[in-house]
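> I'll drop the sequence and a predicted model, then ask my questions.
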Amino acid sequence: MTGRESEERPLRRAVCPGSFDPITNGHIDIISRASRLYDVVHVTVMINKSKSGLFTVEERIALIEEVTSAYGNVRVEAFHGLLVDYCKQRDIPAIVKGLRAVSDFDYELQMAQMNNGLSGVETLFVPTSPTYSFLSSSLVKEVATWGGDVSHLVPPTVLEALVGKLRRP
């Protein structure tokens, strides 16, 4: 592609939303794969005021930025509100979601249909790697709380932060 052609082609953009409390290797697998499909991937920490997380939103953003920095095309920020509003405000036409199991599909299909109906935003479902098909942030926190080894489930930086949080009174 010549310089002129690349200037004329709009950037392909997508969002990978979640709570990321904390980010796991499963999340990173999906973000990594999305980063190869899209020019810019927005990783968005969706804020739910009715939930209190282990990590603050700022801590989650910092951890995500650190563990995704090698991709070069990932942008991380938080958002409070409807995901479709986030997409509209940033002209993002696609949502990328990882699916672990059929139970995820039932819920995510409803969300995808609602999001498309509200705004025309498409959802791309990416099956998780079998290595991470059981993995969730909640499960990681629970196992780590009881002293279980989660070092193979999260990046080293996240493990250090997780252990540090759980040691505090």
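Structure's in. What do you need? Residues are numbered from 1 along each chain as shown.

> for the rest of this, base every contact and every neighbour count on C-alpha atoms.
OK.

> ok, then the element right after the longest helix seen in the chain?
Looking across the chain with DSSP state H, the single longest helix is helix 102-119. Scanning forward in sequence from helix 102-119 by DSSP states H and E, the next helix or strand is strand 122-127.

> angle of the longest helix of the chain against strand 122-127?
170 degrees (axes from the mean of the first three to the mean of the last three C-alpha atoms, to 10 degrees).

> Ile95 versus the spatially closest residue to Asn116 that is not a sequence neighbour, what's the distance?
Leaving aside its sequence neighbours, Asn116 sits nearest to Glu122 (C-alpha to C-alpha, 6 or more residues apart in numbering; 5.8 Å). Noted for Glu122: a distance of 6 Å to Ile95, by C-alpha to C-alpha, to the nearest Å.

> one more structure, for comparison:
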Amino acid sequence: MKRAVFPGSFDPITLGHVDIVKRALPLFDEIIIAIGVNADKKYLFSLEERLQFIETTFASEKSIKVKTYTGLTAVFCETEKAQFILRGLRNTTDFNYEQAIAQTNFEMTGIETVFLVSTPGVSNISSTIVRDVLRNKGNASSLVPKAVITSKK
């Protein structure tokens, strides 16, 4: 079974994340969307809310699982018997950042990272921008799945 982990904080999940996952579905038998938990980070949405947003967004996709984890992504992949890490790239800045992480993960565990380039319609979206829009009561409906918009925040 080809299993990939798509890690992130998903605070919140965006249409850019959804784009990457949907386009990756034909490549893998199973994709685990893995919400990383960092006790030092201040999140806009609780872990429970982020989990619910993702589960709701992908409710009809049986090959998608949603889990949470702490610690190193590569170690989580080993625990889940995932052979691949899935990452989305919006631009060259993302690539430069992700390349070193991918190489380190491979050196540590032999787990390959698969990069998908975002489609142009969502390449401008980042969780940071979305959080700013939401904190300032802006309309984020073109940036996030419906599950995020229908939440209380």
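The structure has been received and is ready for your questions. Since the model is a prediction, treat every value here as computed from it, not as a measurement.

> overlay them and tell me the TM-score.
Superposed pair, TM-score by TM-score structural alignment, normalised by the length of the second structure: 0.96. Supporting alignment: 153 aligned residues with a C-alpha RMSD of 0.9 Å.

> quick one: the longest helix of the first structure aligns where in the second structure?
Using TM-score structural alignment, helix 102-119 of the first structure lines up with residues 92-109 of the second structure.

> buried sites along the matching stretch?
95, 98, 102, 105-106 (16 or more other C-alpha atoms under 10 Å).

> what of stretch 40-49 of the first structure?
In stretch 40-49 of the first structure, counting by 16+ other C-alpha under 10 Å, buried: 40-47.

> that stretch: how far from the chain's middle?
7 Å (C-alpha atoms, centre = their mean, to the nearest Å).

> do the same with stretch 27-36 of the second structure
9 Å.

> quick one: the strands in the second structure?
Using DSSP state E, the strands of the second structure run over 3-8, 30-36, 64-69, 84-89, 112-117.

> that older thread, tabulate the buried residues of stretch 40-49 of the first structure (JSON lines), appending distance to Gly72 of the first structure.
Formatted as JSON lines, those follow (distance: C-alpha to C-alpha, whole Å):
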{"residue": "Val40", "distance to Gly72 of the first structure": "9"}
{"residue": "Val41", "distance to Gly72 of the first structure": "10"}
{"residue": "His42", "distance to Gly72 of the first structure": "11"}
{"residue": "Val43", "distance to Gly72 of the first structure": "13"}
{"residue": "Thr44", "distance to Gly72 of the first structure": "16"}
{"residue": "Val45", "distance to Gly72 of the first structure": "18"}
{"residue": "Met46", "distance to Gly72 of the first structure": "22"}
{"residue": "Ile47", "distance to Gly72 of the first structure": "24"}
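
> just the closest of those residues to Lys88 of the first structure, please.
If you rank the buried residues of stretch 40-49 of the first structure by distance to Lys88 of the first structure using C-alpha to C-alpha, His42 comes first, at 13.0 Å.

> if we can go back for a sec, need the buried residues of stretch 92-109 of the second structure in JSON lines (columns: distance to Glu48 of the second structure).
Below are those laid out as JSON lines (distance: C-alpha to C-alpha, whole Å):
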{"residue": "Phe95", "distance to Glu48 of the second structure": "30"}
{"residue": "Glu98", "distance to Glu48 of the second structure": "27"}
{"residue": "Ala102", "distance to Glu48 of the second structure": "28"}
{"residue": "Asn105", "distance to Glu48 of the second structure": "28"}
{"residue": "Phe106", "distance to Glu48 of the second structure": "31"}
